[in-house]
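Engineer: got a predicted structure here, sequence first:
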Amino acid sequence: MTPDRIDRIFLRLRERTDTQSAVIVCLCTGDTLPEGCSPMPREPSPATGILLAEDFVTVFEQALHLNAAVHDGAIIVSRSTATEDYRISGWSYRLHPNVAAAPAVANRGSAFNSCLAMSCVNGVDRVYLATKLQLFSYQRGNITQLN
C-alpha cells in the first residue's frame, strides 16, 4: 500500500460522526511494538488483525460503539515486514516516546507533540493525528498537514 493511499484512508477520518475527540494512529513495522508504546487494556476490546483499508472509519466507529474508551489513546497499525500489509494490532495505546529524539518545536498540545516525538522512534513508519478540523502526518520528525 502506497503512502498516498494510506493518507487517503486517514483523510476519511473527517467523515466520522464523533469529531469531538482526536484520533491518533501509529503505523509501525517490526515483530515487536516500538519503544514508547504501552497498552491501555479495554474491556470489551475491539477485534484486531483487521486489514488497513478504505473502510477504516467504519471499523473505528464500530470499535467506539463496542467500547467508547478506545478513543483514549493511539491505535497501533502494524506489519512484521515492509512487504506485508498493515493490520490493526491494538486499540488505545499510550505513547510516551523519548522526547530527546524529537525535533524542537513550539508546544502545540500533548497529542501533537507526542505524535511528532513518536515519529522519530525506530520501527515507527508514520503517525497520524486527526483533530476536529485537521489531519497531520508525522514521519521521522517531519510534519505534513493533509487536506
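Structural biologist: That came through, no problem. Residues are numbered from 1 along each chain as shown.
Engineer: can we go C-alpha only for contacts and neighbour counts from here?
Structural biologist: Fine.
Engineer: give me the residue at the spatial middle of the protein.
Structural biologist: Central residue of the chain (C-alpha atoms, centre = their mean): residue 25, 0.7 Å from the mean position.
Engineer: ok, it - contacts?
Structural biologist: Contact partners of residue 25, counting by C-alpha atoms under 8 Å, 6 or more residues apart in numbering, are 74, 75, 76, 77, 127, 128, 129.
Engineer: other residues contacting stretch 110-122?
Structural biologist: 24, 34-36, 95-99, 101-103, 107, 124-129, 138-143.
Engineer: this is the other structure I want to compare:
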Amino acid sequence: MNKMAPDVNAELKLKLYNLQRQPLPFHPLIMVFSTGSISAEDCVPMAREPMPAVGTPFSNNLASVFEEAVGLNPSIHDGAVIFSRESKDDEYRLCAWSMRIVSDRVPDHAEPNVGSAHNSALALSLAPGVDLCVILSKGGSVLFEKGSISRSGRH
C-alpha cells in the first residue's frame, strides 16, 4: 500500500472522517473532489429522474443531504457524488450526483480483487484536476490521491 502525499487538505480529511462515522443512508459512498471540472473521458452522468439539487457545500451536515437525496430518488446511491471548486481558495460544492467513473488511466500499482469501485476511484485519482477520490463504508474509508491509497478503519 502506498502512503498518501502530505498535501491533502487536513480540514477536508477531518470532515471526511466525521462523515464516515455518521449513519449514512447507503454504502459504499463514492465521492470525488476536484478543482475545476472533470473530463467526460473520466466521468459521465447516469440519467436519474428526479435528480436531487446540487450546490451544497461540503460540510459536516452532508449525511442529511444524502438521506434527503435517497428519499427523493433511491437510485441516486449508484455512482459517484462529485464535489468541485473553481480554485484552491474556494470551498468544495456538490456539483453532480450518480456519476459513472469511466477513467481508463492506469495507476503504477493496482491491488487485485478489491472491486470495480476501488479500481475506478484509483484510476480517476490520476486525472487532471482531481484532488481526491474517497470511498466511505461502514468499516472505514479509502482515500485515493494521484494514484496513492490511504485507509482508515477496518476493511
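Structural biologist: Happy to help now that I have it. It should be emphasised that the depicted structure is a prediction, and the values quoted were computed from it without experimental measurement.
Engineer: let me see the TM-score of these two.
Structural biologist: Scored against TM-score structural alignment, normalised by the length of structure 1, the superposed chains reach a TM-score of 0.89; 143 aligned residues with a C-alpha RMSD of 1.6 Å.
Engineer: what's the closest of the contacts of residue 25 of structure 1 to residue 5 of structure 1?
Structural biologist: residue 128 (13.5 Å; C-alpha to C-alpha).
Engineer: neighbours of residue 12 of structure 1, how many?
Structural biologist: If you count neighbours by other C-alpha atoms under 10 Å, residue 12 of structure 1 ends up with 16.
Engineer: apologies, that question was intended for residue 144 of structure 1.
Structural biologist: Using other C-alpha under 10 Å, residue 144 of structure 1 has 11 other residues around it.
Engineer: from residue 134 of structure 1, how far out is it?
Structural biologist: From residue 144 of structure 1 over to residue 134 of structure 1 the distance is 11 Å, taken as C-alpha to C-alpha, to the nearest Å.
Engineer: and what of residue 9 of structure 1?
Structural biologist: For residue 9 of structure 1, the distance to residue 134 of structure 1 - C-alpha to C-alpha - is 14 Å.
Engineer: quick one: the helices in structure 1?
Structural biologist: Ranges of helices within structure 1 are 3-11, 56-66, 110-118, based on DSSP state H.
Engineer: structure 2: matching residues for the longest one?
Structural biologist: Equivalent residues of helix 56-66 of structure 1 are located at 62-72 in structure 2, counting by TM-score structural alignment.
Engineer: same check on stretch 111-126 of structure 1?
Structural biologist: Against structure 2, stretch 111-126 of structure 1 falls on residues 117-132 (TM-score structural alignment).
Engineer: quick one: end-to-end distance for the matching stretch.
Structural biologist: 14 Å.
Engineer: please state the offset of that stretch from the chain centre?
Structural biologist: 9 Å (C-alpha atoms, centre = their mean, to the nearest Å).
Engineer: so which bits of that stretch are buried?
Structural biologist: Within stretch 117-132 of structure 2, the residues scored as buried using 16 or more other C-alpha atoms under 10 Å are 117-127, 129-132.
Engineer: how about stretch 102-110 of structure 2?
Structural biologist: Neighbour counts over stretch 102-110 of structure 2 (16+ other C-alpha under 10 Å) mark 103, 105, 110 as buried.
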